[in-house]
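J.: the sequence and its predicted three-dimensional model are supplied below.
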Amino acid sequence: MGKIRITMIFLRKFMLSTVLLVVLTISVSGCSVFMAAKQPEKKDISLLKEGVSRAVLISEFGAPVISEYKNDKRFEIFKFVQGYSTGAKAGRAFFHGAASVATLGLWELVGTPAEITFNGDEMAFQVSYDENDLVDEVKLITKE
């Protein structure tokens, strides 16, 4: 009688653990694929050089977070998340999809946190312009 009771308790715990694992796996299923595909786009930082027009920078990086004049000279700060190329994002999404299928969804327990962690790098640049709104100096702003 005692062995049957111990077996029943074990089976209940095993069933509960299995159900929880299945529910968790289903709830995060496909997240890493979606997250990889929705990572930020790669910005062309080679445009941050002397002689490039202000309009070109705004079209690539968006509106500056700060724009001000000092001594009749325009200074702006562009802040953005440097993302990934389309090919890199597609490759990551494909890998996550294949890994999820191969592991019956268990890969999502690793893939989703990985995509949360690797979501681009924050970057900031200070740009100054000449009288024709062409870049005359660029400085990388770093966190110290």
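T.: All right, it came through fine.

J.: use CA for all of it now, contacts and neighbours both
T.: Fine.

J.: all strands of this protein, in order?
T.: Assigned by DSSP state E, the strands in the chain fall at 66-70, 73-82, 121-129, 135-141.

J.: got the angle between the first one and strand 121-129?
T.: Note on geometry: by axes from the mean of the first three to the mean of the last three CA atoms, to 10 degrees, strand 66-70 and strand 121-129 are set 30 degrees apart in direction.

J.: what's the offset of strand 66-70 from the middle of its chain?
T.: 30 Å (CA atoms, centre = their mean, to the nearest Å).

J.: list the buried ones in it?
T.: Neighbour-count burial for strand 66-70, counted by 16 or more other CA atoms under 10 Å, picks out no residue.

J.: residues contacting that strand, please?
T.: Strand 66-70 is contacted by residues 74, 75, 76, 77, 78 when judged by CA atoms under 8 Å, 6 or more residues apart in numbering.

J.: rerun that using 6 Å as the cut-off
T.: 74, 75, 76, 77 (CA atoms under 6 Å, 6 or more residues apart in numbering).

J.: from those, pick the one nearest residue 45.
T.: Using CA to CA, residue 77 is the member of the contacts of strand 66-70 that lies nearest residue 45, at 13.7 Å.

J.: what about versus this one:
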Amino acid sequence: MQIHTLVKRIAILSIISTVLMCSGCSVFMAAKQPDKKNVSLLTAGMPRAMIMGEFGTPVSTEKRSDNTRVDVYSFKQGYSKSAKIGRSLFHGVADVATLGLWEVVATPTEAAFDGKYIAFQVTYDASDRIIEVTQLKK
């Protein structure tokens, strides 16, 4: 009888440790979602260097004959750090509580909610300060 109990305990510990070590994809996916960009910087008068610091290198740049410049930025709008941490913690707890079954729901959900692509066209004056912003993709 003691061997049977010992085998049960080893099996249960193996399952729990496997779930804890492999709790999985959804936790990692939630933590690795794209960061939220500060689109409020896209206002008249903001310097180009500040915009590039937030959004990176534009996907295209056009220098016009009147010394203005037009940049197009395209990126995935992500989530705040607190949202990503909260989602990761929730998935981790749900994984442990369901012995890993939560991954069946959570992994496709995290794949679907991985941010939205948005694009802006930004026009700068001769001193590289924003004069106009047009949202191209919502």
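T.: Right, received. Where do you want to start? Bear in mind the structure is a predicted one, so any value in this text is a computation, not a measurement.

J.: TM-score of the superposed pair?
T.: Put the two chains on top of each other and the TM-score (TM-score structural alignment, normalised by the length of the second structure) is 0.81; 119 aligned residues with a CA RMSD of 1.8 Å.

J.: let me have the strands of the first structure in JSON lines, extended by distance to residue 109 of the first structure.
T.: Below are the strands of the first structure laid out as JSON lines (distance: least, CA to CA, whole Å):
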{"stretch": "strand 66-70", "distance to residue 109 of the first structure": "40"}
{"stretch": "strand 73-82", "distance to residue 109 of the first structure": "25"}
{"stretch": "strand 121-129", "distance to residue 109 of the first structure": "23"}
{"stretch": "strand 135-141", "distance to residue 109 of the first structure": "35"}
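
J.: and which of the contacts of strand 66-70 of the first structure is nearest to residue 38 of the first structure?
T.: The closest of these to residue 38 of the first structure turns out to be residue 77 (CA to CA; 25.4 Å).

J.: make JSON lines from the contacts of strand 66-70 of the first structure and add distance to residue 30 of the first structure and neighbour count to it.
T.: Shown next, in JSON lines, are those (distance: CA to CA, whole Å; neighbours: other CA atoms under 10 Å):
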{"residue": "74", "distance to residue 30 of the first structure": "46", "neighbour count": "16"}
{"residue": "75", "distance to residue 30 of the first structure": "44", "neighbour count": "19"}
{"residue": "76", "distance to residue 30 of the first structure": "40", "neighbour count": "19"}
{"residue": "77", "distance to residue 30 of the first structure": "37", "neighbour count": "20"}
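
J.: so for residue 54 of the first structure, which of the strands of the first structure sits nearest?
T.: Among the strands of the first structure, the nearest to residue 54 of the first structure by CA to CA is strand 135-141 (6.9 Å).

J.: who does the closest one touch, helix- and strand-wise?
T.: strand 121-129 (3 or more CA pairs under 6 Å, 6 or more residues apart in numbering; DSSP states H and E).

J.: scan the first structure for its longest helix.
T.: helix 2-28 (DSSP state H).

J.: distance from that helix to the middle of the chain?
T.: That offset, for helix 2-28 of the first structure, works out to 36 Å (CA atoms, centre = their mean).

J.: how close does the residue nearest the centre of the first structure sit to residue 32 of the first structure?
T.: By CA atoms, centre = their mean, the first structure has its centre lying nearest to residue 119, at 1.8 Å. Note on residue 119 of the first structure: its distance to residue 32 of the first structure, by CA to CA, to the nearest Å, is 11 Å.

J.: circling back to that earlier point, would a markdown table of the contacts of strand 66-70 of the first structure with distance to residue 66 of the first structure be doable?
T.: Converted to a markdown table, the contacts of strand 66-70 of the first structure look like this (distance: CA to CA, whole Å):
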| residue | distance to residue 66 of the first structure |
| --- | --- |
| 74 | 10 |
| 75 | 8 |
| 76 | 5 |
| 77 | 5 |
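
J.: quick one: which of the residues you listed is nearest residue 13 of the first structure?
T.: residue 77 (57.2 Å).

J.: residues contacting the aligned partner of residue 136 of the second structure in the first structure?
T.: Under the alignment (TM-score structural alignment), residue 136 of the second structure maps onto residue 141 of the first structure. Applying CA under 6 Å, 6+ apart to residue 141 of the first structure gives the contacts 124, 125.
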